[in-house]
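*Asks:* Sequence first, then the predicted structure, then my questions.
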Amino acid sequence: MKTLIPILGDQLSPDLSALAGADPADSVLLMMEVADETGYVRHHRKKIVYILSAMRHHAAALTAAGWTVDYVRLDDPDAADSFTGEIARAIARHAPDRIVVTEAGEWRVAAMLDSWETLFGLPVDIRADTRFVASHADFADWARDRASLTMEYFYRLMRRRTDLLMEGDKPIGGRWNFDKENRKPAARDLLMPRPHIFPPDAITQAVIDLVEARFADHPGSLDGFDYAVTAEDAERQAAAFFAHALPHFGDYEDAMLTGERFLWHSILSPYINSGLLDPLDLCRRAEAEYRAGRAPLNSVEGYIRQIIGWREFMRGIYWREGPDYVDRNFLDHHRPLPGWYWTGDTDMHCLAEAIGQTMETAHAHHIQRLMVTGNFALLIGANPAAVHRWYLEVYVDAYEWVELPNTLGMSQFGDGGLVGSKPYISSGAYIDRMSDYCRHCRYDVKQRIGPDACPFNALYWDFIARHEDRLADNHRMAMPYRTWAKQSPEAQAATRAQAAAFLDSLDAGGDAGY
């Protein structure tokens, strides 16, 4: 029986469930670069290079391991535009008796897989993606009958299931979560770890040339591409993180510094989300660093929580809520993103830094995403679907199943509190506390009113005022509403006029323009 096994671009794992029990002698692995996937949003050009190069390298590794790989390149003259079109062509070439495939990560691709059996008249075995701790059924069982879906409680279930950082049924250290210890601002350090860089080989350079020619209108720079594109090099990056960055990761997890792209972050999420690294293996290795006394508990717990907590929780929310989740807009926000979200050309230094490095590297860490670009988008009332699309476009690790709930739910509060219990907003004071950005900015973070006032300050209080009917009853918003109520009517009016002037200038295509 000949089996056709499609392998998608985020399934670059040697132990993929579709390969379980397969015999290389009667199996054909189909890997497809298709226009639909590279162009359904305007992906950052480095993101496209990373995915296509990693796919081509993975195909070479599979071939070397004895598999027959049918690889379709984007620039093949007869290439189809879609996965389904390439399946039809592969059936004509290989006459398989069945198709075996690991389930897709996103709704639109899952719909394609579901259609294949009817379209092609072949049995299609769609297998669960075993690279996750929780299956879809596991998450549904946990979520059933709960009044609220709090990630912390799901995370505790994942800790017990994996036995990570556990002593019997209790968490090591007596606490599940050490997040309060992970909020230190960073100072410049000549010994700050640097991630490995991986200069393009011939395969990657060919992809860069293809992307340069075909995606000139997509955002982002192609200069200095240095991501790992093989499992071996991704492993080198992981080893460097555990040896040099993990010990201080927790302390400075939320810190930001001008010109510092990575600080103590792992830079492993692209490799985890595409399949080059095993997320549970990384968690176990982080735990081993703690047990060996080489990394503190707050760093290791914080790292593990991001993977078996947030990452798994985001996937559960995505599949539970369904395709209409992307249209939710609890706060009724409709403003477009400023054009400089694609250039970083703004006088607000924090945004120029976060967006500038995003356009340069296709990377920014989670606080830059949540409390700089996401915070600003929420304060100005940007359409959450547009914000989601931007994040999906520009980040190398962004796949819709993990990016959409993080952006629309946690960052933009578009789901009204399903993912985050309150809007993640702040004035300039938070950014000043966690970074050195404000010291380099033309705006004054201490001022709320006037031509030099930090725009975040008036925007923050304007957000509080205009959403009082929706948010005043939220217990986590009680303090800012009490503070707002104590301000004089004249002070409130001046603050809101300042915010209105900024938003008017933004709508006119400016930066602030007071």
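*Replies:* Received it, and whenever you're ready, just let me know what you need. All values derive from a computational prediction rather than experimental measurement. Residues are numbered from 1 along each chain as shown.

*Asks:* going forward, measure contacts between C-alpha atoms and count neighbours the same way
*Replies:* Fine.

*Asks:* the helices in the stretch 101-250 of the chain, which residues?
*Replies:* Applying DSSP state H, counting those that start in this stretch to the stretch 101-250 of the chain gives helices spanning 107-120, 136-143, 151-162, 202-214, 231-240, 246-249.

*Asks:* could I get these as CSV with mean neighbour count and distance to Arg335?
*Replies:* Below are the helices of the stretch 101-250 of the chain laid out as CSV (neighbours: other CA atoms under 10 Å; distance: least, CA to CA, whole Å):
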stretch, mean neighbour count, distance to Arg335
helix 107-120, 14, 26
helix 136-143, 14, 33
helix 151-162, 17, 30
helix 202-214, 16, 31
helix 231-240, 18, 39
helix 246-249, 23, 36
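
*Asks:* take the one below as the second:
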Amino acid sequence: MTTSNDKQGPVLVLILGDQLSPAISSLADRTPDDTVVLMAEVADETTYVRHHKAKIALVLSAMRHFATELRQAGWTVDYVRLEDEGNSGSLTGEVARAIARHDARGVQVTEPGEYRLRQAMEQWREDLPVRLRILADTRFVCPLPDFYEWAAGRRELRMEYFYRDMRRKTGLLMEGDKPVGGRWNFDAENRAGPERGASFPAPPRFAPDATTRDVIAMVESRFARHFGTLDEFNWPVTRADAERLLAHFLKRRLPHFGRWQDAMVAGQDFVFHALLSPAINLGLLDPLAVCRAAEAEYHEGRAPIEAVEGFIRQIIGWREYVRGMYWLDMPGMAEANFLDATRPLPDFWWTGETKMRCLSEAVRTTRDNAYAHHIQRLMVLGNFALLAGLKPQEVADWFLTVYADAYEWVELPNVAGMALHADGGRLASKPYAASGAYIDRMSDYCGTCAYKVKVKTGPDACPFNALYWHFLARNESKLARNPRLFQPYATWRRMTDDKRRDYIESAEAFLATLEPAEPGWARG
């Protein structure tokens, strides 16, 4: 649509639910005297997948608190609540209504994090009666054009080399052009399993205020059939509470984070993890400022290099990298299925009703907290999905549905690329496949599991053991030439025919017991 700039009304600045940062680029060149900030809770964004109740409550409460923060700073905020009469149910509808309501002369927005919203906004350029400006999201260390330039012409797009560039760019943990400690990566020190008798600090409590209580009541009523519980809701919904969570992590958790970052302990849902990703992804915390605060703990002697480097790598390395890969490879990433995996998602991914202790624990903490730490996600849930041949699109929908920090730009590359190898190795150099031995080494789950982790085949054996070899066997034509899988395939070929048959039959007997989830579980 051809637009007219004759209007004298204000500029409408749309703030999305994950853009809760005072320095967001859409506000950076505006002043309160001729700007109206639009924030809208809409049905489309709460139900495009059936989000965990806690995710909906977190985002909506944080949005309402941020609107208050903006008003206190002098901005005019037009806030549309989900239950308001006349709510159109979509961002497109609410932008159109707000233009008319304020006689706005233009619309300005920071680029969204998800491909589907960017496509919708490109259509707005044609449909809206005023000019639309879409600005870069400056909260990331690596602008997307810079990532595309980094990726251009490279045969392998490995995160490790990207991460080193981000270290150089930010100066984090650098001494001139050399890494502090003489190494870029201290992962070898960060692989300890659980220790008997270890204690873990409880995260701080964030008592819901009146705003959050109102949101929780609304979510319980309106989204009663969505996955999860709000009984343990304890996420920060304000910048002040997010800063308090960061301070707690720096003091109580960061010193021990590195060594035990991969450990899994039954009943200990948080171990020494930061729990900061929901606040960072919402915009309540600046990721680079978080990294600099962690770096200061190392320089002041309060946290070891392996803990601080491992934490910083997750943010300026992995987080930035998967965002770049998402935008580089969309929309194809969403449909990638290199291994032709077609098995539907099992019902126990929702109920947790499985004899496999590791999986029941991962689903339980996910249901209770909208959270599981990265090894539970990758090496329990993701590993099972890979070995069992679950359909990547269903697995990605599940991860997007259930976690408080899940947005497609960060969730999809981790699922399709890192966990499921659906991209054929574009993101990760090998499939992250493991038998029960890995889970036994990194957790205390196996000792009380109904299955026996040291038994390889048969009804009492840990299902991961046979599934591992079944996975390699059925994908041999696609994976055997991967140099990082040379040894497993050599071992497989040395096995007797009877032993290989036992593994295949055990795996197939287990897979036959899986009950698929009901239709419409994610997008119904």
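*Replies:* Perfect, thanks for sending it. On a predicted model such as this, the values are computed, not experimentally measured, just so you know.

*Asks:* care to give me the TM-score?
*Replies:* The TM-score (TM-score structural alignment, normalised by the length of the first structure) is 0.98; 509 aligned residues with a CA RMSD of 1.1 Å.

*Asks:* quick one on the thing from earlier: relative to Ala485 of the first structure, which of the helices of the stretch 101-250 of the first structure is closest?
*Replies:* In this view, the helices of the stretch 101-250 of the first structure are compared for proximity to Ala485 of the first structure by CA to CA, and helix 151-162 is the closest at 31.7 Å.

*Asks:* what range in the second structure matches that closest one?
*Replies:* Taken onto the second structure by TM-score structural alignment, helix 151-162 of the first structure occupies residues 159-170 there.

*Asks:* need the contact list for the counterpart of Ala480 of the second structure in the first structure.
*Replies:* If you follow Ala480 of the second structure across to the first structure using TM-score structural alignment, you land on Ala472. Listed by CA atoms under 8 Å, 6 or more residues apart in numbering, the contact set of Ala472 of the first structure reads Ala478, Tyr481.

*Asks:* any idea how far Ala472 of the first structure is from Ala143 of the first structure?
*Replies:* Separation of Ala472 of the first structure from Ala143 of the first structure (CA to CA, to the nearest Å): 27 Å.

*Asks:* repeat for Ile355 of the first structure
*Replies:* Distance, Ile355 of the first structure to Ala143 of the first structure, by CA to CA: 36 Å.

*Asks:* Next: Gly374 of the first structure.
*Replies:* 27 Å.

*Asks:* can you check Gly428 of the first structure too?
*Replies:* 36 Å.

*Asks:* try Arg98 of the first structure
*Replies:* Distance, Arg98 of the first structure to Ala143 of the first structure, using CA to CA: 35 Å.

*Asks:* Residue in the first structure paired with Trp124 of the second structure?
*Replies:* In the first structure, Trp124 of the second structure lines up with Trp116, judged by TM-score structural alignment.

*Asks:* List the residues that contact the equivalent of Phe348 of the second structure over in the first structure.
*Replies:* Here Phe348 of the second structure is matched to Trp340 in the first structure, going by TM-score structural alignment. Contacts for Trp340 of the first structure (CA under 8 Å, 6+ apart) come out as Thr346.

*Asks:* And for Asp397 of the first structure?
*Replies:* Applying CA under 8 Å, 6+ apart, we find Asp397 of the first structure in contact with Lys47, Ser269, Pro270, Tyr271, Asn273, Ser274, His363.
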